[in-house]
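Participant: this one's sequence-less:
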């Protein structure tokens, strides 16, 4: 009777185990994205746009400041009601400049976010294709949140996939 129970336990244990081997790896999401050459190129592109935007903004600000100072000197010799009207016009001009700057800044941020979102989707799709092509059952993502708390170094595919991604990107250029 004991043998039947023991054989049954062994049989059900073996039956419940999946005899099919599963190939599992993981990538460090942060390293994969941050070291990807296309991301670096996108950052460089937007750094240039931001620098150009800052220079233009600084120049507009300096021009407006000069205009405001000139108005202050001019206003001293003007009638109070006329000075008040010009002061209001100057205030409206300042508001319009600030709105234009905010809109342009928002457009740059939106464009940058769209480019990064597109890049992340591209990397995810690439990892999926890579996994299928190389026979992986799972490729997990590791990040600061701890989705993979530990993984054998031999299962870390970050460097391998990053090299492949960069090679494909450099071919496309």
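Facilitator: Done, it's in. Just so it is clear, the model here is predicted, and its values are computed rather than measured.
Participant: going by C-alpha atoms from here, please, whenever you check contacts or count neighbours.
Facilitator: Fine.
Participant: helices of the chain, start to end?
Facilitator: Using DSSP state H, the helices of the chain run over residues 2-16, 29-34, 37-75, 80-133, 158-172.
Participant: can you count the residues close to residue 72?
Facilitator: As a burial measure, residue 72 scores 13 neighbours (other Cα atoms under 10 Å).
Participant: ok, back up a step: of all the helices of the chain, which one is nearest residue 141?
Facilitator: In terms of Cα to Cα, the element of the helices of the chain nearest to residue 141 is helix 29-34, at 5.8 Å.
Participant: structure B:
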């Protein structure tokens, strides 16, 4: 009995292998998005711009940090000579200035990240638009992305099911919201 089942399975497999499906061939390609951004001139210039801007802003903080360090070194030498009251007051002042310097450094880094992030987002949008136009011109059905973010960068509009999925999700959300509203109304009526 086992032999018959195995033979039937082998025969079905052989017949299935001989059939070729009538599937349309798709023209696809991929782009290493990380390498693209590393090699893209505008992205390199943006990186260099913010590296330079960070160095300039960093030098200002470095000067203030050196001045503070010198005062802290002097504080340790003068602490014994000027007394405990002076040492506590001066120590508190130096500690506060050190903290302010740390905040200034964090603010600088945050400012640089925000500014560069906005410009980088603009570049990414431009690159995606270019890839989409390129894909259309070259007749690609799909262009895949690899690297940091593996995504589909271009596909024919006929393959886009975003609207259908969004509609289904919205319908699900609305029905869920209606159910929760009706449950709340039922609870209110029960309390009366």
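Facilitator: Great, that's in hand. Because the structure is predicted, anything quoted here is derived from the model rather than measured.
Participant: quick one on the thing from earlier: need the helices of the first structure in a markdown table with distance to residue 147 of the first structure, can you?
Facilitator: Output for these, formatted as a markdown table (distance: least, Cα to Cα, whole Å):
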| stretch | distance to residue 147 of the first structure |
| --- | --- |
| helix 2-16 | 26 |
| helix 29-34 | 10 |
| helix 37-75 | 23 |
| helix 80-133 | 16 |
| helix 158-172 | 15 |
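Participant: which of those is buried the deepest?
Facilitator: Per-residue neighbour counts averaged over each of the helices of the first structure give the maximum for helix 29-34, namely a mean of 16 (mean count of other Cα atoms under 10 Å).
Participant: nearest to residue 22 of the first structure, out of the helices of the first structure?
Facilitator: Ranking these by distance to residue 22 of the first structure, with Cα to Cα as the measure, places helix 80-133 first at 11.9 Å.
Participant: about what we covered before: nearest to residue 146 of the first structure, of the helices of the first structure?
Facilitator: It's helix 29-34; of these, that one is closest to residue 146 of the first structure (Cα to Cα) at 11.1 Å.
Participant: and the closest one, which stretch of the second structure?
Facilitator: Residue correspondence for helix 29-34 of the first structure in the second structure, counting by TM-score structural alignment: residues 33-38.
Participant: for the matching stretch, which outside residues touch it?
Facilitator: Stretch 33-38 of the second structure has contacts (Cα atoms under 8 Å, 6 or more residues apart in numbering) with 43-44, 145-149.
Participant: that one against the first structure, how far on average?
Facilitator: Stretch 33-38 of the second structure, aligned to the first structure and superposed, deviates on average by 1.8 Å (mean Cα distance after the TM-score superposition for the first structure).
Participant: swap in stretch 88-97 of the second structure?
Facilitator: After superposition onto the first structure, the mean distance of stretch 88-97 of the second structure to its aligned counterpart is 1.2 Å, using mean Cα distance after the TM-score superposition for the first structure.
Participant: tell me the contacts of residue 24 of the first structure?
Facilitator: Each residue near residue 24 of the first structure by Cα under 8 Å, 6+ apart is listed here: 136-140, 155.
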